[in-house]
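# Here's my sequence, what's the structure:
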Amino acid sequence: MKFGVVVFPGSNCDQDTVYVIKEILEQEVVTLWHKETDFDPNIDVIILPGGFSYGDYLRSGALAKFSPIMSKVIDFANNGGYVFGICNGFQILCESGLLPGALLHNTNQKFICKNIYLVPDSKETALTKYLPRERALKIPIAHGEGRYYADKETLAKMRINGQILFRYSDENGVVSESANPNGSVENIAGVCNERHNVFGMMPHPERASDDELGNTDGRLIFESLIRYIKEMND
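Sure, this is the predicted structure:
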């Protein structure tokens, strides 16, 4: 499989993501500069990495959606291509209209950087289908605007369509208000679109994928994505 990782001014997780895809998952990967207006048609997955695109001026992801490459990313997604936004990438996808809802300032109005736990909600998406069901995943977060919000009507449609990917939980997998690090509505940590080909999550799976870090729960998410797409293409 071939991945493309978009690099915006202010991205700071792009090389972490490239490293995991190339060295850990042993997949082909290229970087895509934000000013590019085209990319290799053989790319299977585009990843929008974490960071502070355009310095998070105005609002996280609000300026990045106007980058030249984003019109191509939107076309790619609308044609069924897989797009995965992590943290700032999630914010950009929401701002671009590829994902429902919005990411607001954390309830405590502070930047939060720590390990959290999450459990998959929808069990049949590319990111979640092959995840373990018997335990919560430990994945780090690092954001100031990670509080997911959508109105009640949108949330109801998302539940019906299986668009809620992950919910924040405690280490035993119990979803509760006390396990919610940022005030996200219904403990939502990640969502997808109606077609289940565009994904966004605030936690950083690329920061929990290398054996050297003592935690590889994030690798499971990437592996699920790769296995799902390969099986769909067989």
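# okay, CA-based contacts and neighbour counts for the rest of this
Fine.
# which one's the longest strand in the chain?
strand 112-120 (DSSP state E).
# And for that strand, what's in contact with it?
Residues from elsewhere that reach strand 112-120 (Cα atoms under 8 Å, 6 or more residues apart in numbering): 128, 131, 133, 135-144, 165-171, 173, 181-182, 189.
# helix/strand/coil for K138?
Of the three states, K138 takes strand according to DSSP: H, G, I helix; E, B strand; the rest coil.
# structure for this one too, so we can compare:
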Amino acid sequence: MRPRALVLSGYGINCERETAHVLRLAGADPEIVHLSELLYGEKHLRDYHLLCFPGGFLDGDHLGAAQAAAHRLRHARIRTSGERFMDHLLEFIKAGKLIIGICNGFQLLVKLGLLPGLEGRYGERLVSLTYNDSGRFEDRWVSLRVNRDSPCVFTRGFKRLYFPVRHGEGKFVVRDRDVLERLISGGQIVLQYTHPETGEPTQEYPYNPNGSVMAVAGICDPTGRVFGLMPHPEAFNHPTNHPRWRRETIPPETPGLRLFKNAVEYLRETLLS
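Predicted coordinates:
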């Protein structure tokens, strides 16, 4: 059975087709759904196994990007039932399903408080993403280290990754040092920007393209089933996506494709077995 994936669209999101494509290659059955279809009750989260908040320019890519969308969803009620949309999201997580937020989708997850979800307290905002230190939009490929001790479902089996970033607000910040320490101790820091020569996390620009604290590029919740990252795995779904594909041997199963296959395999092992 192919897991059903809901790929959100609308209000400036512009990576939904690319994301749906890689999910289909990974073995899922993706459907692109406009946010208004969920809020009007025409589509229902309960009918899907994986929810993807793709990248793009959700309500603009400037200070407060995704903030308007987060405010909208926090207070939204389903037109047909009057139920809170946030309750549907929390039920989705409780049911053991998967959520991934990429770039602006990551911004949305942290501003909804679905990440980091410390101690299962979803809805509490403890981290955010703000202006890049460079003061400009960054469009480049970055080297990433994967935390092998993280519970993240999507990154199982990876040590290193190489993905593109394209954002103006990707600098990861935390409310206070205690939050950062808890993310570290819980293995919730999944990805870090690294220097390509040393392979170690770095604050050096442009290898860390935004100045994120501790070079954080992606985090997960304590269950490992809710994952947010600034780099775009869906943009590396074929060998020819790689900037040096004519000079290096790139495997047909790219890391971007493998990341989504991990999600599909997890759902088959747990919810669909």
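# Report the TM-score for the pair.
Scored against TM-score structural alignment, normalised by the length of the first structure, the superposed chains reach a TM-score of 0.90; 230 aligned residues with a Cα RMSD of 2.0 Å.
# rewinding a little: of the contacts of strand 112-120 of the first structure, which belong to helices?
Of the contacts of strand 112-120 of the first structure, none are assigned to helices by DSSP state H.
# Pretty sure L155 of the first structure sits in a helix.
Yes - the assignment for L155 of the first structure is a helix, going by three-state DSSP.
# Excluding chain neighbours, give the residue nearest to F227 of the second structure in space.
With Cα to Cα, 6 or more residues apart in numbering as the criterion, F227 of the second structure has its nearest non-adjacent residue at 4.3 Å, and that residue is C220.
# which SSE is the alignment partner in the first structure of L109 of the second structure in?
Using TM-score structural alignment as the criterion, L109 of the second structure maps onto L93 of the first structure. Counting by DSSP states H and E, the element that carries L93 of the first structure is helix 88-95.
# where along the stretch 1-150 of the second structure do the helices fall?
Ranges of helices in the stretch 1-150 of the second structure, per DSSP state H, counting those that start in this stretch, are 16-26, 35-39, 67-75, 85-94, 104-112.
# Mean neighbour count added to the ones you listed, as TSV?
Below are the helices of the stretch 1-150 of the second structure laid out as TSV (neighbours: other Cα atoms under 10 Å):
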stretch	mean neighbour count
helix 16-26	21
helix 35-39	17
helix 67-75	16
helix 85-94	16
helix 104-112	28
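# Could you dump the ones you listed into JSON lines with distance to S134 of the second structure added?
Output for the helices of the stretch 1-150 of the second structure, formatted as JSON lines (distance: least, Cα to Cα, whole Å):
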{"stretch": "helix 16-26", "distance to S134 of the second structure": "27"}
{"stretch": "helix 35-39", "distance to S134 of the second structure": "32"}
{"stretch": "helix 67-75", "distance to S134 of the second structure": "21"}
{"stretch": "helix 85-94", "distance to S134 of the second structure": "34"}
{"stretch": "helix 104-112", "distance to S134 of the second structure": "18"}
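# how far away is the match of L109 of the second structure from P205 of the first structure?
As judged by Cα to Cα, to the nearest Å, L93 of the first structure and P205 of the first structure stand 17 Å apart.
# Same check on G55 of the first structure?
Separation of G55 of the first structure from P205 of the first structure (Cα to Cα): 22 Å.
# residues contacting the residue nearest to F227 of the second structure?
C220 of the second structure touches 115-116, 151-152, 188-190, 226-228, counting by Cα under 8 Å, 6+ apart.
# what residue of the first structure takes the place of F53 of the second structure?
The equivalent of F53 of the second structure in the first structure is L48 (alignment by TM-score structural alignment).
# thinking that match is in contact with N12, fair?
No - at 11.0 Å, L48 of the first structure does not count as touching N12 under the criterion of Cα atoms under 8 Å.
# Just give the closest residue to D210 of the first structure, not the sequence neighbours.
Here the nearest residue to D210 of the first structure in space, its sequence neighbours aside, is T216; by Cα to Cα, 6+ apart that works out to 5.8 Å.
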